[in-house]
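Peer 1: 3D model of this:
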Amino acid sequence: MDFSYSPKVIDLQKRLTAFMDEHIYPAESVYHDEVEANRAAGNPWQTTKIMEELKAKARAADLWNLFLPESKYGAGLTNLEYAPLCEIMGRSHIAPEAFNCSAPDTGNMETLVRYATEAQQQEWLLPLLDGKIRSAFAMTEPGVASSDATNIEASIVRDGDDYVINGRKWWTSGAPDPRCEVLIFMGKTAPDHPDAHKRQSMILVPMKTPGVKMERALPVFGYDHAPHGHGEVSFDNVRVPVSNVLLGEGRGFEIAQGRLGPGRIHHCMRLIGLAERALELMCKRALSRVAFHRPIADQGVTRERIANARILIDQARFLVLNAAYMMDTVGNKVAKKEIAMIKVAAPTMACQVIDWAMQVHGGGGVSDDFPLAAAYANARTLRFADGPDEVHRNQIGKMELARYQKKA
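Peer 2: Here you go, the predicted model:
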């Protein structure tokens, strides 16, 4: 395998990096100030002007929808080609959306590309690709351990030409966003099916459908992540047409597996960039701050942490590139072990690197004067999102044991 970047990717890396330097990094404080001004005015949950300006500039620079491998709608990049670009975007919390490459929309768009009908794609995929609307993925529930998708209790009941939906979801990323117009909802259509993995279905639910209620926004370590955020959403006798089902009844678990593979690797790619920026801030701070009559960078413990951070980031990057290569060459299903491995390794790595960077920054590291506290909250959340560490480790362990059980 060859992880060297092609001329096409190198060119995109240069263009992305230049765009980040010229537009994204200077806009971070503007974005934050605009959100806080909206909050002070009583409503942080509204579109920011600066983000719409960045999106227009990214489109004009032809840095738009860079994901979606093997699709006529994407940029024609493989997962391996997209990985270093996604890493660059991951350096800033506002960058992915600016390039229309942010979660959960990327995962939802990939789901619509793979599993939606032509009519469903026309109604929802095209506006998402155009960046005109946003979406959410409603799977996790407050009443059950949703890491086991067979626990999902929300119901989808056929009634003539409609489905009637009842249930409550939380950690539905993007639901509080005023631009969120559609949810991909997972619930049970056949709760008594003998195969527990064929009881679930996925269905498209317009956010404005009667009975859909955004109950509350859920903060993460005190951050509400407005205007996007995470929501708890209730569904009370929500009626949608039968034509809104994705792929067919009983195919929800299958879709979930297809959706979460790319979503997991995108998270991990972005985390590499987040950790790189944390290490960059750590080194600059260590060189500029003096403690006990010498720069912090001269302290042995600081150098050791910088060295270990470099090692951990590069280890995680190669694991991510390998998983991307496997997805491209043998498919997501065969690459499930590699995907599971990076989903454990990348967030754990990022949490550690950011923690060391915070330590070098002293009290400032846990304040909002630097991006590290918010970065840590994001990285720590990703040890739950798209499956907790324990589930992935359990899966990896089973696959390792299976190799020896077959020999025995």
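Peer 1: only C-alpha atoms for contact and neighbour calcs from this point on.
Peer 2: Will do.
Peer 1: how about the strands in the stretch 1-150 of the chain?
Peer 2: All strands of the stretch 1-150 of the chain, identified by DSSP state E, counting those that start in this stretch, fall at 134-138.
Peer 1: and the helices in it, which stretches?
Peer 2: Along the stretch 1-150 of the chain, the stretches classed as helices by DSSP state H, counting those that start in this stretch are 7-19, 25-40, 49-60, 79-89, 95-98, 105-115, 118-120, 126-129.
Peer 1: show me what counts as buried in whichever helix in the chain runs longest.
Peer 2: In the chain, taking DSSP state H as the definition, the longest helix is helix 252-288. Buried residues in helix 252-288, counting neighbours by 16 or more other CA atoms under 10 Å, are found at 252-253, 255-256, 258-279, 281-283, 285-286.
Peer 1: and it, what other elements does it pack with?
Peer 2: In terms of contacts (3 or more CA pairs under 8 Å, 6 or more residues apart in numbering; DSSP states H and E), helix 252-288 is packed against helix 79-89, helix 105-115, strand 200-206, strand 294-295, helix 300-330, helix 336-361, helix 372-381.
Peer 1: that one versus helix 79-89: what angle between them?
Peer 2: Counting by axes from the mean of the first three to the mean of the last three CA atoms, to 10 degrees, helix 252-288 lies at 50 degrees to helix 79-89.
Peer 1: any idea which helix or strand comes after helix 252-288?
Peer 2: Next along the chain after helix 252-288, taking DSSP states H and E as the criterion, comes strand 290-291.
Peer 1: so R216 is in contact with S173, correct?
Peer 2: No - in this structure, R216 is not within contact of S173 by CA atoms under 8 Å, at 11.9 Å.
Peer 1: what is in contact with those two at once?
Peer 2: Both R216 and S173 are in contact with G231, where contact means CA atoms under 8 Å, 6 or more residues apart in numbering.
Peer 1: before we compare anything, build this one as well:
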Amino acid sequence: MGYTRVIKLLLLCCVFTFMTTGCWDRKELNEISLISGIAIDKGENKKYKLSAETVNITELSPKTKGGETPSVVYTQEGDTISELVQKMNTGLSRKLILSHMSVVVISEEIAKSSLMEFLDYMDRYREVRNDFNLVVAKGVKAEEILTVLYPFQKISTLKLKVQLNTLQDEWGGDPDVRLKDFIQALVSKGRSPVAVALTVSGTKHIQNSTDIMKHPIPPSLITVPGMAVFDKEKLVGYLPLEGVRVYLWTQNKLRHTSLSVPCSKDKYINVFVYNSSTNVKARGKNDVPHIQLNIKVETILDGTQCGADLSKHSSYVDYEKKAADFIRAEVLATIKKVQKDFGTDIFGFGDHMHLQDPAYFHKVSDRWQEAFKKANIEVKVDARIRRSGLDTKSFLQQLPPR
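Peer 2: Take a look at the predicted model:
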């Protein structure tokens, strides 16, 4: 019995040893600063310029705020990203924590040269998650994106994260690309990366002032002009906001959007897409890729300027055809623009070809981008209007003729 008791005590001590290992690397909250986002620009004296936005926690609480800036942006120059991150305390007092970083902004200059070193560091660094938004600053320095304040979300990068998520959900204007998605496209033979583009609209000289909180119309605002297109790791151009929607359609990721569809000269119907699905078929024929997209959408008629009688089935059929033709034309135009202007497969049609016709893809995998330029694209759209709002007949039908 004594021997058994000793064994039990030893086992119990072992269990408590693992449960009470201590916190040798602990840091108190008043010893750390959370980094909400970083920006990478080309340095003036060194290779890179790194800007980091640190959160001023006291300004986020109604009980402790004192009218100070809600965040601090500090800039440092260096020749490697690792060096810059470790040297940020030359100007900041607390240990920097990057695990809560939500946005990383890349300047056009850096994006046009190469992102390989930056991506390699971010992918390896143990304290960085791989689910942050990767964005490109269009027409402005990446640092400027971090300095525009906003009344509702006082931390610039946190505002951007909410803004991009809402835009992607409500209209389809964000390609929804995280670091892991970018790297996955980078190493693929059948896909090239994309990233959302951001710019600064308005008066730039007061963008980093807390006075911006006092204006009902913000003098400076971060807006989304479209999407950055990459040929592997280098930026080659941009697509407009409508192009982002088409990209999401090809990825079967479009949640909701609103379409203004011409119904007659200078008149439109507005349909809200609340459900959408896309199926992609890929095959090689006579050494030419053939890509077929089958898009199905369910919509609600939000408004009409044409005044058709919606109590008649024929009116729905006509509007559905117009909506389908509009979507088909928009998708085809965007894909052909990418083929002609950029020549890089951002849609991942090569990945579909690899899965559906591996024998053909094996022959062209080393020259897929050239094959993509010649690809035959076919788009089929099935659009359905499920509801027409509260009224089936528009009051426009009751207006006297002019």
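Peer 1: TM-score for this pair?
Peer 2: Once superposed, the chains reach a TM-score of 0.24 (TM-score structural alignment, normalised by the length of the second structure), with 162 aligned residues with a CA RMSD of 6.9 Å.
Peer 1: wasn't V164 of the first structure part of a strand?
Peer 2: Yes - the assignment for V164 of the first structure by DSSP: H, G, I helix; E, B strand; the rest coil puts it in a strand.
Peer 1: residues contacting it?
Peer 2: Taking CA under 8 Å, 6+ apart as the test, what V164 of the first structure contacts is 155-158, 237-240.
Peer 1: among those residues, which one lies nearest to A350 of the first structure?
Peer 2: Nearest to A350 of the first structure among the contacts of V164 of the first structure, counting by CA to CA, is S155 at 37.1 Å.
Peer 1: surely the closest one meets G187?
Peer 2: Yes - the pair formed by S155 of the first structure and G187 meets the contact definition of CA under 8 Å, at 5.2 Å.
Peer 1: tell me which of these two has more neighbours.
Peer 2: Legend: neighbour count by other CA atoms under 10 Å for S155 of the first structure and G187, higher for G187 (28 against 22).
Peer 1: the helix or strand containing that one to helix 105-115, inter-axis angle?
Peer 2: Assigned by DSSP H and E, G187 of the first structure falls within strand 180-188. With the same axes, to 10 degrees as the basis, strand 180-188 of the first structure and helix 105-115 are set at 60 degrees to each other.
Peer 1: from L85 of the first structure, how far out is M269 of the first structure?
Peer 2: Using CA to CA, to the nearest Å, M269 of the first structure is found at 8 Å from L85 of the first structure.
Peer 1: typed the wrong thing, it's A324 of the first structure
Peer 2: Applying CA to CA, the value for A324 of the first structure to L85 of the first structure is 13 Å.
Peer 1: out of the helices and strands packed on helix 252-288 of the first structure, which comes closest to K8 of the first structure?
Peer 2: helix 79-89 (8.7 Å).
Peer 1: counting by contacts, list what that closest one packs against.
Peer 2: When contacts are defined as 3+ CA pairs under 8 Å, 6+ apart, helix 79-89 of the first structure packs onto helix 7-19, helix 95-98, helix 252-288, helix 300-330.
Peer 1: and those helices: which comes nearest S135 of the first structure?
Peer 2: That would be helix 95-98 among these, by CA to CA, at 12.3 Å.
Peer 1: run through the helices of the stretch 201-350 of the second structure in chain order.
Peer 2: Using DSSP H, counting those that start in this stretch, helices in the stretch 201-350 of the second structure cover 241-250, 313-337, 349-356.
Peer 1: which other helices and strands does the first one contact?
Peer 2: Here helix 241-250 of the second structure is seen to pack against strand 220-231, strand 267-285, helix 313-337 when contacts are counted using 3+ CA pairs under 8 Å, 6+ apart.
Peer 1: burial count for T329 of the first structure?
Peer 2: Using other CA under 10 Å, T329 of the first structure has 14 neighbouring residues.
Peer 1: quick revisit: quick one: the helices and strands packed on helix 252-288 of the first structure as CSV, columns for distance to V164 of the first structure too.
Peer 2: Shown next, in CSV, are those (distance: least, CA to CA, whole Å):
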stretch, distance to V164 of the first structure
helix 79-89, 37
helix 105-115, 21
strand 200-206, 11
strand 294-295, 64
helix 300-330, 36
helix 336-361, 34
helix 372-381, 32
